[in-house]
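Participant: can't give you the sequence, but here's the structure:
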């Protein structure tokens, strides 16, 4: 429905206007009809639209440009082999708590036995941090196009065309040259993991294989092993195709430090002209959501980079920058508030009116998220704002001690029926007896008997990360008889999370708890 939100509007548009007071006009089509000063007349068709005085900051919804959704019910993985030299080593961890027992098997069972519940739990976890678009869809029997959020990998244009290519696992040089490079024609993007590991490690060779794809539209995830010369080569190659374009590096500082005790040299990437976006990676080695990752980036910027990036530039990494990177495929629809953009909105409590608006976003925690709209529809927020925005079929949940409402069940979606209590029941049922849950899921697939790419096939998810050593059981379609699925990862950064961070002893990550004190 048409809606008017009033407050301090932080546009992240080309001029980074701040309208105080401002008004955002949400159209029936899920797009922004106007973004203007509150003193200006409303656009045509909005004279009778509900008007909500948010008394807060109105921003673009946050964009998490790197994640692995299928694993985000799991807690931090406290591996014993850190720091690893590169991504091929930690999947071979064979000492408790090993990778296959702690990550692969629990995720595999939840993905296949409770797929709808898993995706919805993870979407709610992201919403609580103000996220409206997230990358990292699991492989599946049929695409999940986002029940609550925009799932970047599966988002389609109105024409039905899929313009986003992704690869979490490395492709060989022939595949990149022959099947990916030509598709980077200025209308598509490729989100690709490259050179994830410590500087000087063998994964640097992955960048050499990627050379044919150094074009507009390449979004490189991690790139931790790359040097200043590599970043210069990357941006020069992009500019040679289109001088107005920039390459994009996705930075996940928490995960980098957690696994490798190093992070991407984003200072050099920025100097060479690449844009930087943030991604929270996944819960086994990341933050709860990209609002948490923003704090890690801020701490690293302050303590390791000498304040190279301004508060505004850091906030661009979760709004304008990822939006601009995706615009190659989608057009300019997310990450900035302007007429015609998608009505993906975040309303934050302005907990310190004397604070700069960008610092307010960096310092905001789950307690300060007051309303989240995706495609113009309210999915999460305070009871009062959810009611005012016309939310229906909502459930109550408690976040950081505060009551919130979430719209998990959409009656107009025939492919998803669970509400929030149903999501938790379904996941806990799997946890109670994972072996029985796994066998029931396999029986359901056997009973179906048809092709898995049929739209009517049961929804089944498959992880997009390497499985490690799962042995003969996986080949036989079985799971370990003593499998334990850990408790669901809490929705917020809590005492358990920070205790694990403290045990890690990684100095660069110890600053995070102070934002939540």
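Facilitator: Nice, I can see it. The structure displayed is predicted, hence computed values, not measured ones.
Participant: Please make it C-alpha for all contacts and neighbour counts, starting now.
Facilitator: Fine.
Participant: Show the contacting residues for residue 289.
Facilitator: By C-alpha atoms under 8 Å, 6 or more residues apart in numbering, the contact set of residue 289 is 64, 125-126, 129, 131, 280.
Participant: what's the answer for residue 130, then?
Facilitator: Counted by C-alpha under 8 Å, 6+ apart, residue 130 has contacts 61-62, 291, 346, 369, 372.
Participant: count of neighbours near residue 89?
Facilitator: 14 (other C-alpha atoms under 10 Å).
Participant: in what helix or strand does it lie?
Facilitator: helix 87-90 (DSSP states H and E).
Participant: In that helix, which of the residues would be classed as buried?
Facilitator: Within helix 87-90, the residues that qualify as buried by neighbour count (16 or more other C-alpha atoms under 10 Å) are 87, 90.
Participant: For the helix or strand just after it, what is the distance to the chain centroid?
Facilitator: Remark: after helix 87-90, the chain's next helix or strand is helix 99, criterion DSSP H and E. Taking C-alpha atoms, centre = their mean, to the nearest Å, one finds helix 99 lying 22 Å from the centre of the chain it belongs to.
Participant: any chance of the contacts of residue 289 in TSV, plus neighbour count?
Facilitator: What follows is the contacts of residue 289, written out as TSV (neighbours: other C-alpha atoms under 10 Å):
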residue	neighbour count
64	29
125	20
126	28
129	25
131	29
280	30
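Participant: Please compute how far stretch 296-311 lies from its chain's middle.
Facilitator: Counting by C-alpha atoms, centre = their mean, stretch 296-311 comes out at 21 Å from the chain centroid.
Participant: same deal with stretch 420-434?
Facilitator: That offset, for stretch 420-434, works out to 23 Å (C-alpha atoms, centre = their mean).
Participant: Put this next to the first one:
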């Protein structure tokens, strides 16, 4: 019996006819994975058996001892010796920044406007990213690195990475991990995201946009003071009408009170919780007890590595620690549902993803071990224990021994905490921005760029504003103006740098998502003197000897997070 190839077949005619194809063709070779299967359809939906995959979908789930249909008899079955979960779906992450290490927050803040423009933040975060994200050769390295960081943490879906070219074109990077803003799939509706806090005068307009959207992710009341809560109050535009509806998913919601969550539930809204980032910056997180009591659907997001978890696996651990320290607000099934089932429901992808069921997409994560409590198995695992990550039926990351069973052509080795792993980054529909760049090449390039950031700033061309044919301003190196028929040069749109360069979180404009005119600010000036050498953030906690030291140094984190988080990475 021959090994199953890692890469799927060429796209079928239906996909080729679509304007944008899915991240991978809706086909894959057939195989079975044996282990403890946690479907997440309900808290007790756990069985030992085999999950069969074909054409990017789950063909069947057959418990041990049950007869295998003749149609599945020729499927090669691989014993994972692990626990199989749905792939993690992350609804909040500023991915481009995930090459940066955790920032040592200098004080406790009350809202994001108090830290986003201060000198230490600019020196460690916004200045380096603005330079690297707009320097030729580094854009693709950043994208490759942060996407692999997702895979290594079991994430199969996250938010997209926006790119902007010197030809005035905006697009999402289409990589291996699904992005919610542009799935390229008619069965996975696109999500509107990165919309700023709403001013009172824009609430009615925002309400109309909500009615047109299947899901809109809104940074809502990030902070602890009255100013932060006012952004929620701004959503009310008449005595009885709110710019809140079933398509609204509020990110953070730290300043919201019990009555606010009740209104969100009444209007059918949901929320995305990022406890680690909230605690790190503000010393508190959302009133999650009131959120749960209101009955709204809650998902998780790790935010970004400068103030958050490296990946969603880490965010689950922080959510668990916070829950237990505050009266055991959630059981373990409810927590993992935030990263799977709940997230799929919020973005209206639950007919295709979020649970393991026949006919659904084969997005899977396999955790080493088959203990009596599979939920504890995943909550106490590190990235070292992630045995396999599958997207659309294609194995993308995992233990070298298991990955090789699918064929090793095109794979790239990586050792995580002395455990041999393989990445499969080959893709028929790969985005030319990143092309054939390997993780190793991207890592070397990013390490060099961050450590020698001053030298890079000295030799880089200055940036200035140019106008496209429609009069929209964009950033481009002075000597890189596009010539006729030349390939466009791409830069990263940095969604946390709205106070400098191109404003990417303008006041609400329903046409901004289509790349039409919206507010911009003058490009920032970067001089080498303001920059300091920076260490590239490690791909995983398991491979980062500095991570827990950085956690311990954070002044706003509760002690139970500092001590408990290390214990939850039990297999290091």
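Facilitator: Nice, I can see it. Computed from a prediction, not measured in an experiment: that's the story for all the values here.
Participant: How alike are these chains, TM-score-wise?
Facilitator: Scored by TM-score structural alignment, normalised by the length of structure 1, the superposition of the two chains gives a TM-score of 0.88; 490 aligned residues with a C-alpha RMSD of 2.6 Å.
Participant: hmm, back to that, so the helix holding residue 89 of structure 1 aligns onto which residues of structure 2?
Facilitator: On structure 2, the counterpart of helix 87-90 of structure 1 by TM-score structural alignment is residues 112-115.
Participant: which of the contacts of residue 289 of structure 1 are also in contact in structure 2?
Facilitator: Contacts from the contacts of residue 289 of structure 1 that recur in structure 2, judged by both residues aligned by TM-score structural alignment, their matches' C-alpha atoms under 8 Å, are 125-126, 129, 131, 280.
Participant: residues in contact with the equivalent of residue 284 of structure 1 over in structure 2?
Facilitator: Per TM-score structural alignment, the equivalent position to residue 284 of structure 1 in structure 2 is residue 306. For residue 306 of structure 2, the contacting residues are 97-98, 100-103, 125, by C-alpha under 8 Å, 6+ apart.
Participant: which residues in the stretch 451-572 of structure 2 form strands?
Facilitator: 463-467, 473-477, 490-492 (DSSP state E, counting those that start in this stretch).
Participant: so where is the shortest one in structure 1?
Facilitator: Under TM-score structural alignment, the alignment places strand 490-492 of structure 2 onto residues 459-461 of structure 1.
Participant: How about residues contacting that stretch?
Facilitator: 70, 111-113, 115-116, 138-142.
Participant: Ok, stretch 349-357 of structure 1 next?
Facilitator: 10, 55-57, 360, 368-370.
Participant: and those as JSON lines, adding neighbour count, distance to residue 414 of structure 1 and secondary structure?
Facilitator: Listed next are the contacts of stretch 349-357 of structure 1 as JSON lines, based on neighbours: other C-alpha atoms under 10 Å; distance: C-alpha to C-alpha, whole Å; DSSP: H, G, I helix; E, B strand; the rest coil:
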{"residue": "10", "neighbour count": "20", "distance to residue 414 of structure 1": "36", "secondary structure": "strand"}
{"residue": "55", "neighbour count": "15", "distance to residue 414 of structure 1": "36", "secondary structure": "strand"}
{"residue": "56", "neighbour count": "23", "distance to residue 414 of structure 1": "35", "secondary structure": "strand"}
{"residue": "57", "neighbour count": "26", "distance to residue 414 of structure 1": "35", "secondary structure": "strand"}
{"residue": "360", "neighbour count": "20", "distance to residue 414 of structure 1": "39", "secondary structure": "helix"}
{"residue": "368", "neighbour count": "23", "distance to residue 414 of structure 1": "33", "secondary structure": "helix"}
{"residue": "369", "neighbour count": "25", "distance to residue 414 of structure 1": "29", "secondary structure": "strand"}
{"residue": "370", "neighbour count": "26", "distance to residue 414 of structure 1": "29", "secondary structure": "strand"}
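Participant: In a markdown table, list the residues you listed along with distance to residue 310 of structure 1.
Facilitator: Conversion of those to a markdown table gives the following (distance: C-alpha to C-alpha, whole Å):
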| residue | distance to residue 310 of structure 1 |
| --- | --- |
| 10 | 16 |
| 55 | 26 |
| 56 | 22 |
| 57 | 19 |
| 360 | 13 |
| 368 | 22 |
| 369 | 23 |
| 370 | 25 |
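Participant: Tell me the one of those nearest residue 390 of structure 1?
Facilitator: residue 370 (14.7 Å; C-alpha to C-alpha).
Participant: give the contact list for that closest one.
Facilitator: 346-349, 380-382, 385.
Participant: Give me the subset of the residues you listed lying in helices.
Facilitator: residue 385 (DSSP state H).
Participant: ok, so of the contacts of residue 370 of structure 1, who is nearest residue 14 of structure 1?
Facilitator: residue 346 (18.8 Å).
Participant: of the kept ones among the contacts of residue 289 of structure 1, closest to residue 338 of structure 1?
Facilitator: Of those, the one sitting nearest to residue 338 of structure 1 (C-alpha to C-alpha) turns out to be residue 131, at 18.5 Å.
Participant: Distance of that closest one relative to residue 197 of structure 1?
Facilitator: 27 Å (C-alpha to C-alpha, to the nearest Å).
Participant: Then residue 515 of structure 1?
Facilitator: Taking C-alpha to C-alpha, one finds residue 515 of structure 1 at 28 Å from residue 197 of structure 1.
Participant: Just want to know which of these two has more residues nearby.
Facilitator: Neighbour count, other C-alpha under 10 Å: between residue 515 of structure 1 and residue 197, residue 197 has more, with 29 against 14.
Participant: Enumerate every residue touching the more buried one.
Facilitator: 84-87, 203, 223-225, 256, 260.
Participant: Just give the nearest non-adjacent residue to it, would you?
Facilitator: For residue 197 of structure 1, ignoring the flanking residues on the chain, the nearest one in space by C-alpha to C-alpha, 6 or more residues apart in numbering is residue 86 at 3.7 Å.
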